[in-house]
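Participant: Predicted model follows, preceded by the sequence.
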Amino acid sequence: MNSSTNYVGQSRRAAWCAAWLLLASAVLALCGASVGSTGFDSVLRMHGDPVAWQIVWDIRLPRTLGAWLAGALLGLSGAVAQGLFRNPLADPYLLGSASGAALGGAVAMALFGVSPVAAHWLARIGITGMAFVGAAGAVVLTLLLAKGVQHTLRLLLAGVIVGVVLGALRDLVELASPDILQAMQAFTLGSTAFVGWMACVLMAVAFGLCSVVAWMLARALDGLTLGEATAASLGLPLMPMRAGLVAAMALATGTAVAQTGLIAFVGLAAPHLVRSIVRVTHERHIVLSSLMGAVLLLAADILARWLLAPQELPVGVLTAALGGTYLLWLMHRRTSQGGAL
């Protein structure tokens, strides 16, 4: 009876949490459409001023929606990574996707201007396309080194190695082409300033696909919390399920990084925040983590635009500062209580 009552209570709490996160998303979306170098006046003048309409419709709204979608992708990836590796400190970049995306972006920037052929080829793919190719390539390389997904520890170590090696290659590209250093700094610090409607469409499609796959395979994450032997004894096909979860995590992370650069701590902090509010199965945890990541990144993006207006802070710097402070506080609280993260 107590177990049934507790389940009903947690389900209601999860529903309320989702409702509050959706409400916060709507409020932040209105704020995102209003915050900018021209202030709230652009929203008031939309009907009679074509410049104000262009500012809100072509710049602020896609940026706001893009920040929400990128945060949702990172939150989903973080929830999958922490469940897959059974490690609360796992983040979406563990498989080397961040280093691969940075390398792909650096190579694309370095090739600009080298020859008309290179420029024409890059014009078709774009820097964001190269960043996505680099992220996907890094994950594939990690899987090859780990010889599949059957050994979680081997997969984790392979991801760390791939990340270090690709990071070193990116440094070599930057040394060979020092004129790209400023652009690469903007990429590694993260920004939503260049997100347009097409990027929003791509992220929305990726989020839809990854959400469906992760939700369908969430039973594997629930089983892994009991241990691999127990999960296998329950009849779960762990290898194909792991492969699907890794694919969803890689697609979500690669898409977000390609469009917004390297934004730290959102994928790590969002699942922690959800667990501090409600304990549910991974089916609901993934959904709530996606919503939490979306709210976190959108709020950070609005703060980054507002704090030093009309100048902007890199949103990745803000998320790293806020997320790092939160995790330090959480570590201190759990240590003082004799618990773990």
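Facilitator: Okay, I see it.

Participant: For the rest of this, base every contact and every neighbour count on C-alpha atoms.
Facilitator: Noted.

Participant: in the stretch 51-200 of the chain, which spans are helices?
Facilitator: Taking DSSP state H, counting those that start in this stretch as the criterion, the stretch 51-200 of the chain contains helices spanning 61-84, 97-111, 116-146, 152-176, 181-189, 197-216.

Participant: so which of these gets nearest Val295?
Facilitator: Closest of the helices of the stretch 51-200 of the chain to Val295 is helix 61-84, at 6.5 Å (criterion: CA to CA).

Participant: One more to weigh against that first structure:
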Amino acid sequence: MRRPPTASPSRTAPAPTSPRRTPLAPVAAGLGLLLLVSLLAGVTLGAAGVGTGDVFRFLWAGLTGGTVAAADGPAYTIVWEIRLPRVVLGAVVGAGLASVGVAVQAMVRNALADPFVLGISSGAAVGANAVILLGVFAGLGVWALSVSAFASALAAMALVYAAARTPRGLTPLRLILTGTALAYGFEAVTTVMVFGAARGEAARSATALAYGFEAVTTVMVFGAARGEAARSAMMWLLGSLGGATWAQVPIAAVTVTLGWVWLRRRAEALNALAMGDETAAALGVPPTVLRRELFVVTAAVTGTVVAVSGAIGFVGLMVPHLVRMVAGADHRRVLVLAPLAGAVLLVWADLLSRLLLAPAELPVGVITAVVGVPAFLLLMRRGTRPLGGR
């Protein structure tokens, strides 16, 4: 008797069932249009007013290599050199965090996981604050912060992987527990550096916001803190796009795009993994191998975006849930909409961070927390649907 051939997971992994089957194309087109409007708003609005007509003129000059009048030089610099790379980088970071959020939730089979559950963000914070507070890698100039944060993120990834790995491979529970435990360890190292470098009681007290009501406390801290290094450190720890430059955009964009392409190609395997390891194995998807690949991809994308923007929370947690409410649990659909939704969310969050206390700025992570905490509680109250849709 011949054994039936093992079916390819790309052909037989069933899409998770969902009561909603919203047409994908109109929603994706609407989000794409909303993203364009958001980018335009991010470039136009700010502490220094620039008319919409002037914005289009400056953008056209920048894209075509044209010239502008000498009197328009300051406004052109604001639009092309400051605001445009900032909103573009914000869109890239938002898309990356949302995509990785989808992957992490499938990898650990936990609907309340996000890209930072593996401790990578906290690890990157150690490297970033080593530059800000201690002057490490000062010889690298403007690249010191990004290089140090990315290197420490990779080191954190390797440490989490080594600690969580067992002879049977990676398991969701061990990944979560190991990442959470090491994240606390990395945060402790960061706190020691901030306390050691801070000068003045107000700046030193700023470290308490990492353990309390961050959004409210940060507003008071930024009004009272005296230590510039400590203030910069806290700005990075809560996420900021204030230092965005054109040099940062290509690296982040390429990494996020490659990561998204890989995840999109593995969407059906993610559907199988979300239904459980036994189901995935029965469908021809080796869960341990897939989880290892996901770990590397999510670590690379998270490390890259954290290196250029700091630790921005709640985007990777909220966006996948909001998208699933519209598109269902099928990763082939979720991974189309999540990057667009994440980009829109972060562009507007960054815009609010610039406008609320203009000309001063809030960390963008404060805005995402203010939006994310109520959304998180609402999701908890309504109950989250299992990733497999069952």
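Facilitator: Great, that's in hand. What you see is a predicted model; the values in this text were computed from it and never measured.

Participant: Leu308 of the first structure: which of the helices of the stretch 51-200 of the first structure is closest?
Facilitator: When these are ranked by distance to Leu308 of the first structure, counting by CA to CA, first place goes to helix 181-189 at 16.6 Å.

Participant: against the second structure, where does the closest one fall?
Facilitator: Following TM-score structural alignment, the aligned partner range for helix 181-189 of the first structure in the second structure is 230-238.

Participant: who's in contact with the matching stretch?
Facilitator: 125, 128-129, 132-133, 194, 197-198, 203-204, 206-207, 222, 225, 309-313, 362-366 (CA atoms under 8 Å, 6 or more residues apart in numbering).

Participant: same question, stretch 118-136 of the first structure
Facilitator: Judged by CA under 8 Å, 6+ apart, the contacts made with stretch 118-136 of the first structure from elsewhere in the structure are 96-105, 108-109, 111-113, 250-251, 254-255, 257-259.

Participant: now do stretch 23-39 of the first structure
Facilitator: Stretch 23-39 of the first structure has contacts (CA under 8 Å, 6+ apart) with 40, 42-43, 56, 60-61, 64-65, 68, 294-295, 298-299, 302, 305-306, 309-311.

Participant: Ok, stretch 166-175 of the first structure next?
Facilitator: For stretch 166-175 of the first structure, contacts defined as CA under 8 Å, 6+ apart pick out 96, 99-100, 102-103, 106-107, 110, 138, 180-181.

Participant: if we can go back for a sec, can you tell me which of the contacts of stretch 23-39 of the first structure are buried?
Facilitator: 42-43, 56, 60-61, 64-65, 68, 294-295, 298-299, 302, 305-306 (16 or more other CA atoms under 10 Å).

Participant: Give me the number of neighbouring residues for the equivalent of Asn271 of the second structure over in the first structure.
Facilitator: Counting by TM-score structural alignment, Asn271 of the second structure lines up with Asp222 in the first structure. Here the number of neighbours of Asp222 of the first structure (other CA atoms under 10 Å) works out to 17.

Participant: any idea how far Asp222 of the first structure is from Val213 of the first structure?
Facilitator: Shown here: Asp222 of the first structure relative to Val213 of the first structure, a distance of 15 Å by CA to CA, to the nearest Å.
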